[in-house]
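Engineer: Take a look and give me a structure for this.
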Amino acid sequence: MPKGKKKGRSDRHRIDGSLQTSDDDSFPNDNMSVVSNFSESCSVDDGNNDPEDFAQDQLEDKLTEIIDGLSQKSSQGRTNCFKSFSKALVKKYMPSYIKDRTFTLSDCIERSLKKGAADEKCAAAELATVICVQLGTDPVGEDIFRNLRPILLATACDGSASSRVRGQCCLALGNIAFLSGGDIAENLILMQQLESVFSGSYLKGDGSVPNTTPEVGAMHAAALNAWALLFTLIVPGNIGSLMNAKNLPSLDQISDLLESAHLEVRMAAGEALALVYELGREEDEDFEEDFAVDLIETLKQLATDSHKYRAKKDRKQQRATFRDILLFIEEDTVPELRIKFNKESLVLDTWVKRKQYDALCNILGPSINNHLVENDLIKDIFQIEESEVENRIPAYAQNQMERFKKKVLNAANDKARTLSRAKNRDKRSDF
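Structural biologist: Here you go, the predicted model:
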């Protein structure tokens, strides 16, 4: 076969059909090198490169990629994107970013709740709650709740769905309704629907305890916790009338749940009873005193439970919780809890505050301290004044930011210096 033409010396440096520059063109041009070096140094040292803005831009770019991944074909991939997005929003308060993308996020959550697998539905319901924490009382957050409520409610009441998915949807319904601050009439309807879920743990007609699996017990506890969270929004003065009208479960029915075989259900029932008595005593000092006599005996048994067939950790947790509940029912005393954040402290001296704080802790985890400082909705819930958080950035965080800023500037200067020296080095060799 004929071989191609050998390359000559002049063709050996040919790139894309063009020759390299001639010796005259490669001769160093002092004016050009000085101007380019000056402009590069000015762009690095002008002080306009804020490390915090740079990190924020990087985070938003990464979150945008995750949002694109919510519409991928893989169910496991969508689930991972839901979880990653929730973790990012828990750690960082960025409502303006979420507000600009609420339609896309709401559409992805709705599709996953309708057609996704069990893990995907749980992750989508969790993300819906975190988004409402970010948006707070913004009307956009209320629109998200209004769009997702029918789907979440249908899944929570669907007997063919898994117990884990139903429990997660019950929690999401309670949390979102609480955060959006909806109408009390709508909340009462939702509470009745939640009661239809945890009523499966009521005692049977013959007084026996229903036999439920741990998964079903966890679902009943989730529905009861969501019901109790919405109960904290009821204004004192209506408790007795609502119970008499059977819009709320009776104390007999709630106390039946104390006989459950599952620790989560018993503890949720005890906290619900404490909330009912706390708000009931605000409207009437002698609220259900006759019933309290019999209830105290049951609470004493739970506060001193030593049955060996229960796990040691469960017995310890149960005794600690019911000792506080018993102290409140007997002496109307709530053990004070003090939460420290940003050189300030939040005092939880009522069962209402404790329930609301526990619900937010289950959503935000350790990052709740950051939201206590920045999130206007959470500050409004716990009535935290602006003066209490005027020093928003602690000293250690300021030092860390300064070190990060110096590191970024030094890296930029080093890169510019390396590029400049490389250019000049090549020109000196040609010369």
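Engineer: hey, let's count contacts and neighbours off CA atoms from now on
Structural biologist: Noted.
Engineer: mind checking the longest helix of the chain?
Structural biologist: When the chain is parsed with DSSP state H, its longest helix is helix 395-430.
Engineer: Please state the offset of that helix from the chain centre?
Structural biologist: 38 Å (CA atoms, centre = their mean, to the nearest Å).
Engineer: what's the answer for stretch 55-71, then?
Structural biologist: 17 Å.
Engineer: Repeat that for stretch 184-193.
Structural biologist: Distance of stretch 184-193 from the chain centroid (CA atoms, centre = their mean) equals 24 Å.
Engineer: What residues of that stretch count as buried?
Structural biologist: Neighbour counts over stretch 184-193 (16 or more other CA atoms under 10 Å) mark N187, L188, L190, M191, Q193 as buried.
Engineer: And for stretch 103-118?
Structural biologist: L105, S106, C108, I109, E110, S112, L113, G116, A118.
Engineer: out of the residues you listed, who's nearest S71?
Structural biologist: C108 (6.9 Å; CA to CA).
Engineer: element containing the closest one, please.
Structural biologist: Counting by DSSP states H and E, the element that carries C108 is helix 102-115.
Engineer: for that helix, packing partners?
Structural biologist: When contacts are defined as 3 or more CA pairs under 8 Å, 6 or more residues apart in numbering; DSSP states H and E, helix 102-115 sits against helix 118-135, helix 139-156.
Engineer: and the last one, which residues are buried?
Structural biologist: Spelled out, that is helix 139-156. Buried residues in helix 139-156, counted by 16+ other CA under 10 Å: V140, G141, E142, I144, F145, L148, R149, L152, L153, T155, A156.
Engineer: how near is N391 to Q398?
Structural biologist: 11 Å (CA to CA, to the nearest Å).
Engineer: what's the answer for K423, then?
Structural biologist: Counting by CA to CA, the gap from K423 to Q398 is 38 Å.
Engineer: and what of E60?
Structural biologist: Distance, E60 to Q398, using CA to CA: 22 Å.
Engineer: For stretch 65-73, measure first residue to last.
Structural biologist: Stretch 65-73: ends 15 Å apart by CA to CA.
Engineer: Outside of it itself, list whatever touches it.
Structural biologist: The contact list for stretch 65-73 (CA atoms under 8 Å, 6 or more residues apart in numbering) reads G77, R78, T79, C81, F82, S84, F85, L105, C108.
Engineer: Run the angle between the helix or strand where the second one lies and helix 118-135 for me.
Structural biologist: According to DSSP H and E, R78 maps onto helix 75-91. With axes from the mean of the first three to the mean of the last three CA atoms, to 10 degrees as the criterion, the two stretches helix 75-91 and helix 118-135 enclose an angle of 30 degrees.
Engineer: let's see this one next to it:
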Amino acid sequence: MCSHTTKHRCIIQRSAVDISSLFWCLPVVSSVSTTGAGEPLDEQTAQEETEDKLKQCIDNLMDKSAKTRLAALESLRGAFSSRLLCDFLTERRLTISDCLERSLRKGGGEEQAAAATVCAQLCVQLGGGDESEEGFKILRPVLSAIVIDGCASVAARQSCASALGMCCYVSAAEDGEDLVKSMSHLESVFTTSYPNFEGTLPTPKAGTPGLHSAALHAWALLVTLCPASRLTVLLDIHLLKLQACLESSDVNYRIAVGETIALLVELGRDIDREFEDSDMLCECLKGLATDGNKHRAKNDRRKQRSIFREVLHYIETIGHWMRRRVYDAFKEVLESGVRHHLQFNPLLRDIFGLGPPLILDSSIKASKISRFEKHLFNSAAFKARTKLRNKVRDKRADVM
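Structural biologist: Take a look at the predicted model:
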């Protein structure tokens, strides 16, 4: 069985084309597969075939050809997203971690970006136990180095920022030092978007708004793990400066900032019932929620108004924005496979307080799964924060 502890969150030589599409046609081991002659495969045989293909992909991570390595990473990305492979990966975690570290250190920008995504998926697959923490110890330094490297590919830095946030969230729950370091590296990225001493926002360079958004989202995810004493400091440092960034010229960064503000306000109220967001902030959010500026693209205005209406609603009604940030982080890493993991991955079910993994008949309709996903948002009891903070607040407070 997969090693999954409660202490965190109670958490070939084939052508490159063949490799890149390998896992989109892998047999699903929980259903009946067939051989090339149309004969049914039993579950064990299907599992063995899947594992053989996985082993070949892992071997290809060490290939001299960058094209082959990249194809292998993309195949692993699809496999890790669409099925649970904890037992298989636990036995090979160090080999995979070493291969991913090599791709991050020596690969080009595209390979680095793909490797970072697989890093995050690997941590989610391994769960919040010792195996995941072990892998994070290997990968955190190189992920952090790329995040803060101004000469690295923007796409690689962006992917590494997201991966650093997720890996730390899953794997470093009881290590305050790793949390502090990871948050500091992420802060060093998005704070370059803050206004200068004259109150003027810097002109963003090409690609940087996306990088800033990824770093900010990853940072916000880690903020949810901080003890109350640290949260108070973070609110004092960042809330007003983030408010100024609501005037950013990039719509997606404005949205990321607004979502982060909603999270910080919620956390502020959580640690201090008398915490109040400023009237100026609410007026600013209302302006963005009704923005009709003709200088902005119509689709940008529509997207912005939709998001900021929701942000404003959460702030005015004391909603649960943290629940959304955590869910969105996992959805970004797992993509369309997030529904599968919400059903069967013990880590995610534990984080969201959904009980033991579901055992569903393969004939269940997609609409049933959609209702399950909806249940995640509508659940009144979001247990992850309470569980986590009760267990680790004292340990973290000493470090932070």
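Engineer: Got a TM-score for the pair?
Structural biologist: With the length set by TM-score structural alignment, normalised by the length of the second structure, the two chains reach a TM-score of 0.77; 325 aligned residues with a CA RMSD of 1.8 Å.
Engineer: Using CSV, please lay out the helices and strands packed on helix 102-115 of the first structure together with distance to G270 of the first structure.
Structural biologist: Compiled in CSV, these are given as follows (distance: least, CA to CA, whole Å):
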stretch, distance to G270 of the first structure
helix 118-135, 25
helix 139-156, 23
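Engineer: right, and those - which one's nearest V334 of the first structure?
Structural biologist: Ranking those by proximity to V334 of the first structure (CA to CA) places helix 118-135 first, at 27.5 Å.
Engineer: what range in the second structure matches that closest one?
Structural biologist: Using TM-score structural alignment, helix 118-135 of the first structure corresponds to residues 109-126 of the second structure.
Engineer: mean shift of the matching stretch relative to the first structure?
Structural biologist: After superposition onto the first structure, stretch 109-126 of the second structure lies on average 0.6 Å away from the residues it aligns with, using mean CA distance after the TM-score superposition for the first structure.
Engineer: what's the spacing between that stretch and its chain's center?
Structural biologist: On CA atoms, centre = their mean, the centre of stretch 109-126 of the second structure falls 11 Å from that of its chain.
Engineer: Tell me, how many residues neighbour the equivalent of Y93 of the first structure over in the second structure?
Structural biologist: Structural alignment (TM-score structural alignment) places Y93 of the first structure against L84 in the second structure. L84 of the second structure: 20 surrounding residues under other CA atoms under 10 Å.
Engineer: ditto for V17 of the second structure
Structural biologist: Using other CA under 10 Å: V17 of the second structure sits among 11 other residues.
Engineer: if I pick it, what's in contact with it?
Structural biologist: Taking CA under 8 Å, 6+ apart, we find V17 of the second structure in contact with A71.
Engineer: Equivalent analysis for K353 of the first structure, please.
Structural biologist: Residues in contact with K353 of the first structure, defined by CA under 8 Å, 6+ apart, are F382.
Engineer: To which residue of the second structure is it aligned?
Structural biologist: K353 of the first structure maps onto R323 in the second structure, by TM-score structural alignment.
Engineer: Next: A154 of the first structure.
Structural biologist: Superposed on the second structure with TM-score structural alignment, A154 of the first structure falls opposite A145.
Engineer: show me where the stretch 151-300 of the first structure has helices.
Structural biologist: Along the stretch 151-300 of the first structure, counting by DSSP state H, counting those that start in this stretch, helices occupy 163-180, 184-198, 214-231, 239-244, 251-256, 263-283, 289-303.
Engineer: equivalent range in the second structure for the longest one?
Structural biologist: The one in question is helix 263-283 of the first structure. Under TM-score structural alignment, helix 263-283 of the first structure corresponds to residues 251-271 of the second structure.
Engineer: Mean per-residue distance, that stretch versus the first structure.
Structural biologist: Averaged out, stretch 251-271 of the second structure is 1.1 Å away (mean CA distance after the TM-score superposition for the first structure).
Engineer: what's the spacing between S420 of the first structure and K427 of the first structure?
Structural biologist: Here S420 of the first structure is placed at a distance of 11 Å from K427 of the first structure (CA to CA).
Engineer: again but with R421 of the first structure, I slipped
Structural biologist: Between R421 of the first structure and K427 of the first structure the computed distance is 10 Å (CA to CA).
Engineer: The equivalent of L377 of the first structure over in the second structure is in what secondary structure piece?
Structural biologist: Mapped onto the second structure by TM-score structural alignment, L377 of the first structure lines up with L347. Taking DSSP H and E as the definition, L347 of the second structure sits inside helix 346-351.
Engineer: Which secondary structure elements does whatever helix or strand S96 of the first structure lives in sit against?
Structural biologist: Assigned by DSSP H and E, S96 of the first structure falls within helix 95-99. Helices and strands in packing contact with helix 95-99 of the first structure are listed as helix 118-135; criterion 3+ CA pairs under 8 Å, 6+ apart.
Engineer: let's see 10 Å
Structural biologist: helix 51-69, helix 102-115, helix 118-135, helix 139-156 (3 or more CA pairs under 10 Å, 6 or more residues apart in numbering; DSSP states H and E).
Engineer: In the second structure, what range does the first one match?
Structural biologist: Spelled out, that is helix 51-69 of the first structure. Using TM-score structural alignment, helix 51-69 of the first structure pairs with 42-60 in the second structure.
Engineer: I'd like to know which of the buried residues of stretch 103-118 of the first structure is nearest to G217 of the first structure.
Structural biologist: The closest of those to G217 of the first structure turns out to be A118 (CA to CA; 17.9 Å).
Engineer: Spatially, what comes nearest to the closest one if we skip its sequence neighbours?
Structural biologist: Nearest residue to A118 of the first structure, sequence neighbours excluded (CA to CA, 6 or more residues apart in numbering): V165, at 6.1 Å.
Engineer: what's the answer for T117 of the second structure, then?
Structural biologist: Using CA to CA, 6+ apart and skipping the chain neighbours, the partner closest in space to T117 of the second structure is A163 (6.0 Å).
Engineer: What lines up with that neighbour in the first structure?
Structural biologist: Mapped onto the first structure by TM-score structural alignment, A163 of the second structure lines up with A172.
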